[in-house]
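Asker: Dropping a prediction and its sequence here:
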Amino acid sequence: MCEYMIKNEKIKAAEVELTGIHGENLGVVPTTEALELARKLKVDLVCTSLFSSPPPCRLISSGTVKEERQQARKKEQPAKLKEIRLTPNIEEHDYDTKRTQADKLLRAGNSVALVVRVQGKEGAKAKVLLEELIQDLKEVGIKKTGIQLSGKQAMVQLDPR
């Protein structure tokens, strides 16, 4: 649906291709007749595209229009990548906190980068920690990248399911 919707009396076309409240096709009808039907049903007549003739219009309750706009805006926003930092020698309580944080972010539709800072020979420990986190978050997140060990950190990215 377009950002600037034309509705009701602002529709200047002589006739419109009308779709009912429940998505049923009502065919091509004169605009005046469509407006009368909209008033009778206490809904809005909304033009969904200006690039065809006759223009397609729908009968929509005003609450539905706002809802559809909000849904469209949510879909437009790309998923954000959030980083969660950990250490290889993490305690159980801290691990649970980080897991819960990652779970919330994934459920909200964001991607999560789990980063473990590594010093010396902690690479193997970091990999085990990340594999455990991936396993715990498998119902809400899906692995986008493999576990990447590079210099001072180990990282994996999870996308929401």
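Answerer: Looks like it arrived, so ask away. Remember, it's a predicted structure, so these values are computed and weren't measured experimentally.
Asker: drop to CA atoms for contacts and neighbour counts, all remaining ones
Answerer: OK.
Asker: can you map out the helices along this structure?
Answerer: For the chain, the helices defined by DSSP state H occupy 31-41, 62-76, 92-107, 123-136.
Asker: Turn those into a markdown table, columns for distance to Gln148.
Answerer: Below are the helices of the chain laid out as a markdown table (distance: least, Cα to Cα, whole Å):
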| stretch | distance to Gln148 |
| --- | --- |
| helix 31-41 | 58 |
| helix 62-76 | 30 |
| helix 92-107 | 18 |
| helix 123-136 | 9 |
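Asker: Against that first model, consider the following:
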Amino acid sequence: MSKQELQINEEIRDKEIRVIGADGAQLGIMSARDALNLAAEKNLDLVKIAPQATPPVCKIIDYGKYRFEQAKREKEAKKNQRVVEIKEIRLSLNIDTHDFETKRNHAIRFLNDGNKVKVSIRFRGREMGHPELGADIMKRFAESLADTANVDKPAKLEGRNMLMFLAPKPVK
């Protein structure tokens, strides 16, 4: 709502509008001039809150206070939302056990931070002839993370890359 500027007081040019009082009570449909006079009597503003309705809905409120509360609500909503990043871990066909464990620990750290993990294996040269070896490594990797992650998208060969997506398990 704060993205587009709201019309207030004299900016409202509609012939008739539905008016809501300061206490939230319906005051009915009246002309914009009558509603403006009503708002002026109470030292408040007439604000068009639903311009797409027929007739448009206006409310008699303190505009400064309304803007403050809107900003506060948006700030609260922004604070509660969380951006999920996708972190990538690259494995290879002939990965050694210690390297595998290191990559696994990185994946656990990413998943504990609430991020998704994209696991990829790039097949080079003659490795393309053995995609089942890549699938085995992916399966082993997913099984080693079974307690912290769910397989979002199973391992799939796309061109020279095999990709798999892991998502963190929901916190109980």
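Answerer: Structure's in. What do you need? Treat the numbers as computed from the prediction; the structure is a model and nothing was measured.
Asker: Could you quantify their similarity as a TM-score?
Answerer: Between these two chains, after superposing, the TM-score reads 0.57 (TM-score structural alignment, normalised by the length of structure 1); 135 aligned residues with a Cα RMSD of 4.0 Å.
Asker: Identify the residues contacting the nearest residue to Lys7 of structure 1 once chain neighbours are set aside.
Answerer: Leaving aside its sequence neighbours, Lys7 of structure 1 sits nearest to Val46 (Cα to Cα, 6 or more residues apart in numbering; 4.3 Å). The neighbours of Val46 of structure 1, taking Cα atoms under 8 Å, 6 or more residues apart in numbering as the test, are Met5, Ile6, Lys7, Asn8, Cys57, Arg58, Leu59, Ile60.
Asker: Same question for Met1 of structure 1.
Answerer: Shown in contact with Met1 of structure 1 (Cα under 8 Å, 6+ apart): Thr48, Ser49, Glu68, Arg69, Ala72.
Asker: Count the neighbours of the third one for me.
Answerer: To tie it back to what came earlier, the one meant is Glu68 of structure 1. Residues lying near Glu68 of structure 1 (other Cα atoms under 10 Å) number 12.
Asker: Next: the fourth one.
Answerer: By other Cα under 10 Å, 14 other residues sit near Arg69 of structure 1.
Asker: likewise the first one?
Answerer: The number of residues packed around Thr48 of structure 1, counting by other Cα under 10 Å, is 16.
Asker: Please verify my assumption that it contacts Met5.
Answerer: Yes - with contact defined as Cα atoms under 8 Å, Thr48 of structure 1 reaches Met5; the gap is 7.1 Å.
Asker: So for these two, which residues contact both of them?
Answerer: Taking Cα under 8 Å, 6+ apart as the contact criterion, no residue touches both Thr48 of structure 1 and Met5.
Asker: Fine, thanks again, bye for now.
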